[in-house]
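Chemist: Below are the sequence and a predicted model for it; my questions follow.
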Amino acid sequence: MPAAFGIGAKTRQNDLDIAFQFSFFTGTSSGENGVAGYGAAGNNTLNIRQAFLSFGDASWGTIKAGRDLGVFGSDAILSDMTLLGVGVGGPAGGSSTLGRIGSGYIYADWKGQIQYASPIFNGFQVTGAVVENFRPGSAYNKDNLGYEAKATYDFAANDVTGRVWVSGITQKSEGTNNYTSRGFDVGAKASYAGASVVGYYYDGEGLDGQTVLGGLFNANGQKSKDSGGYVQATFAVPTIGTKLGASWGVSNSKAANGTSFDIENESWIVGAYHPLTKSLNLVAEYTQQEIKNNAATGSAVKKTENDTISLGAILFF
């Protein structure tokens, strides 16, 4: 993840819980200075991913307005063990690694939105948002809003805790091509005595950006057929606290015309995450990734393989 510094505050006034949050992100990589497309800053710039206010009450719910993580696919990325590591983004460079983005789920991204989250009823909650249009390029207008929604159920029974969720997304794109992106996902996670498992699946049209950056919403600029998911298992070693994990995931994206591209982005990841202190974690990961374009012909690249070993540390304070 990029380095981040957050500023927020909350209080209660006139029977309302009100709050705000600003979070400033910047990468730690020096990038590729001197390479076309990279400036003197090495592609390391300040990115304000969160800037929102919220107000509400436990009796009727919460309204959020501003920029924050999208609703669709948010539980998939927040359940990913590689958030504390590198995942499939090792060879890509840039200011941030990718985790499983594009090889198991679509990036929820940071979106301008107005969101409503209901009260929690016996573990059940629904969330809906009207979001800013994510167009695939300047040849498309931003007149159409996007719509995202999610339902979650949190449970706890006999020392087993977990969550089940479903979410959906729809957005019209008008420009070079006119089409509607739409999709749904379903996922579940459960934990017991230091062990945790996650299962996730998504399906839809016009979702993925495998030809631009895997997992980037709507970047292909067409009504591609997209699907994928991931499974993950982790175990925290008693007394020591080291979390050991393994996961497999894949994302598939096929062109609307059936011939331009047919991409399969598959990866295996194993990792170890050790809490040296309550704030400092040491990280070790190995990733094996294979990207195939089944529609490639002639001299076009048909398969790319990436093997990544990463070692590092992450600090929360």
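Modeler: Here it is on my side, so go on. Numbering: from 1, shown residues only.

Chemist: Only C-alpha atoms from now on, for both contacts and neighbour counts.
Modeler: Noted.

Chemist: residue boundaries of the strands in the stretch 1-150 of the chain?
Modeler: With DSSP state E, counting those that start in this stretch, the ranges of strands along the stretch 1-150 of the chain come out as 3-13, 16-26, 47-57, 61-69, 110-117, 124-131, 146-157.

Chemist: Below is an additional structure, to be compared with the one above:
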Amino acid sequence: MIDNNKIPTAYNKTVFRKVPIAAAISLLALGVAPPVMAEVALETEDGWKVGFNGHIPVFAVVGDYDKPADEDSFNITTGFNPATLQTNLYAPRQNGIQVSGHFQMNADFAVGDAALNFRSRVAEIAVAGDFGTVNIGKGFGIYGTPAIGDNGSALGVGLIGSPDSVAATAGRIGNGYFYANFNPRVMYTSNSFGGLQFKVGIFTPTKLSAADDPSGDAEYNLPRFEGNLVYSTDGFSLWTSAFTQDVDSRTGVFDSYTMSGIDFGGSVSLGGLGVRGNYAMTSGTGNGVYAARFDEQEADASQWYVETTYDIGSTTLGVSYGEGEDDIGTGENDTDLTMIFARYAVTDALTLMVEAQAYGTQTSAGDYNAFIVGSQLTF
């Protein structure tokens, strides 16, 4: 643990002392097993605690792109998870209840002033006790997790938006899983019952864009509902998740419809060998992130992936393959992404990474091949 127990009294009259605090809030929300990390942690004499943790990933990408123009490129960018600073505040435990607040700021790799690329993904209150945990505010969703915890893209790059991308990359969004995204919500997480745990939540509904609904006729009188069920034991996990959201028309300009989705997945590890897979289906939305559709409400989409990894000491070797299919428009929207990757933990804080990709698509985005080297500081 990195600590600082020499805070000047001019800033706070309370004496601070060393305290370890659980870290990796954001990675755990993704269903990712966090690497060993420290947290800058402080505690006041009356029991208030504050901690900071996060990560800084940096990748150099050499790519060969077919569309929209035949282009070779070199770019230094962030990965699927952008540079992140997580702040965690813990109130004194009272009446068997632990109340905490969690704030997350994320930075992309835009050239020059980063004001437009510095944003918040998480701002929430967590209330935990014998009843489980209630999260109130903006945070990670439920549908699509923990499928997003694959080793290849969650800790690497995955799908690259463009040769000049500076924002967070897309991982396996649309080529393996549907992205849960960060949304305002009220969410309940149960305690574990012999390895079985569930989450349910109500979310701010996704709305039609102004282009799709110029008259503002759409209404959303119900929240989006999401939930998942996960069973985990040592070296084995199974999960399923689902969501549903109604999109209504006040005057009948369009037929009211329901967005929905369901997925199934699992992982198993034996010694250094790990295998992970997921299959997802959605209707009335895209194969990437929540998007209400005005003219093709019944369009279906699906995504799946399978991944194999092998740990040799401090090194992880892996290969994964996934596909996506979306019926919107011409229906010629099939994509596939192959990834080969390696991770080496130089220290508990520093990881070196190598990744090779081949992406195929029938869309205007075009195929590409990329070779990537990078590193990540985790604290």
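Modeler: Received it, and whenever you're ready, just let me know what you need. Not measured: the values here are computed from a predicted model.

Chemist: The strands of the stretch 1-150 of structure 1 into TSV, with extra columns for mean neighbour count and distance to residue 308 of structure 1?
Modeler: Conversion of these to TSV gives the following (neighbours: other C-alpha atoms under 10 Å; distance: least, C-alpha to C-alpha, whole Å):
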stretch	mean neighbour count	distance to residue 308 of structure 1
strand 3-13	12	21
strand 16-26	17	22
strand 47-57	18	26
strand 61-69	19	27
strand 110-117	20	27
strand 124-131	20	35
strand 146-157	18	34
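
Chemist: Let me know which of these is the nearest to residue 175 of structure 1.
Modeler: Set against residue 175 of structure 1 and scored by C-alpha to C-alpha, the strands of the stretch 1-150 of structure 1 come closest in strand 146-157, at 15.7 Å.

Chemist: Who are the packing partners of that closest one?
Modeler: Strand 146-157 of structure 1 sits against strand 124-131, strand 160-173, with contacts defined as 3 or more C-alpha pairs under 8 Å, 6 or more residues apart in numbering; DSSP states H and E.

Chemist: Which positions in structure 2 sit opposite the next helix or strand after the longest one in the alignment?
Modeler: Which is strand 160-173 of structure 1. Note on strand 160-173 of structure 1: by DSSP states H and E, the next helix or strand toward the C-terminus is strand 179-192. Counting by TM-score structural alignment, strand 179-192 of structure 1 falls onto residues 257-270 of structure 2.

Chemist: Report how many residues lie close to the closest residue to residue 264 of structure 2 other than its chain neighbours.
Modeler: Of all residues not flanking residue 264 of structure 2 in the chain, residue 240 sits nearest, at 4.4 Å (C-alpha to C-alpha, 6 or more residues apart in numbering). Residue crowding around residue 240 of structure 2 was assessed by other C-alpha atoms under 10 Å; the count is 23.

Chemist: Also residue 217 of structure 1?
Modeler: For residue 217 of structure 1, the neighbour count with other C-alpha under 10 Å is 22.

Chemist: Tell me the counterpart of it in structure 2.
Modeler: Counting by TM-score structural alignment, residue 217 of structure 1 corresponds to residue 290 in structure 2.

Chemist: Run through the helices of the stretch 251-379 of structure 2 in chain order.
Modeler: Along the stretch 251-379 of structure 2, counting by DSSP state H, counting those that start in this stretch, no stretch forms helices.

Chemist: before we move on, back to that, with distance to residue 23 of structure 1 added, can I get the helices and strands packed on strand 146-157 of structure 1 in a markdown table?
Modeler: Shown next, in a markdown table, are these (distance: least, C-alpha to C-alpha, whole Å):
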| stretch | distance to residue 23 of structure 1 |
| --- | --- |
| strand 124-131 | 19 |
| strand 160-173 | 25 |
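
Chemist: The match of strand 179-192 of structure 1 against structure 1, how far on average?
Modeler: Mean deviation of stretch 257-270 of structure 2 relative to structure 1 after superposition (mean C-alpha distance after the TM-score superposition for structure 1): 0.9 Å.

Chemist: Return the set of buried residues in that stretch.
Modeler: Using 16 or more other C-alpha atoms under 10 Å as the test for burial, stretch 257-270 of structure 2 gives 257, 259, 260, 261, 262, 263, 264, 265, 266, 267, 268, 269.

Chemist: From the chain's centroid, how far away is it?
Modeler: Put simply, stretch 257-270 of structure 2 sits 15 Å off its chain's centre (C-alpha atoms, centre = their mean, to the nearest Å).

Chemist: So the aligned partner of residue 179 of structure 2 in structure 1 versus residue 216 of structure 1, what's the distance?
Modeler: Residue correspondence, TM-score structural alignment: residue 179 of structure 2 in this structure matches residue 107 in structure 1. Using C-alpha to C-alpha, to the nearest Å, we find residue 107 of structure 1 at a distance of 6 Å from residue 216 of structure 1.

Chemist: go on, residue 71 of structure 1?
Modeler: Relative to residue 216 of structure 1, and taking C-alpha to C-alpha, residue 71 of structure 1 is found at 15 Å.

Chemist: and which of the buried residues of stretch 257-270 of structure 2 is nearest to residue 50 of structure 2?
Modeler: Using C-alpha to C-alpha, residue 267 comes nearest to residue 50 of structure 2 of the buried residues of stretch 257-270 of structure 2, at 33.9 Å.

Chemist: Which residue is the nearest non-sequential neighbour of the closest one?
Modeler: residue 276 (4.2 Å).

Chemist: follow-up on the earlier one: so for residue 71 and residue 216 of structure 1, which residue has more residues nearby?
Modeler: For residue 71 of structure 1 and residue 216, the more surrounded residue by other C-alpha under 10 Å is residue 71, and the numbers stand at 25 against 22.

Chemist: Now which residue in structure 2 aligns to that one?
Modeler: Counting by TM-score structural alignment, residue 71 of structure 1 corresponds to residue 142 in structure 2.

Chemist: Would you agree its match is in contact with residue 199?
Modeler: Yes: judged on C-alpha atoms under 8 Å, residue 142 of structure 2 makes contact with residue 199 at a distance of 7.1 Å.

Chemist: Spit out the residues that contact the two alike.
Modeler: Taking C-alpha atoms under 8 Å, 6 or more residues apart in numbering as the criterion, residue 142 of structure 2 and residue 199 both touch 227, 228.
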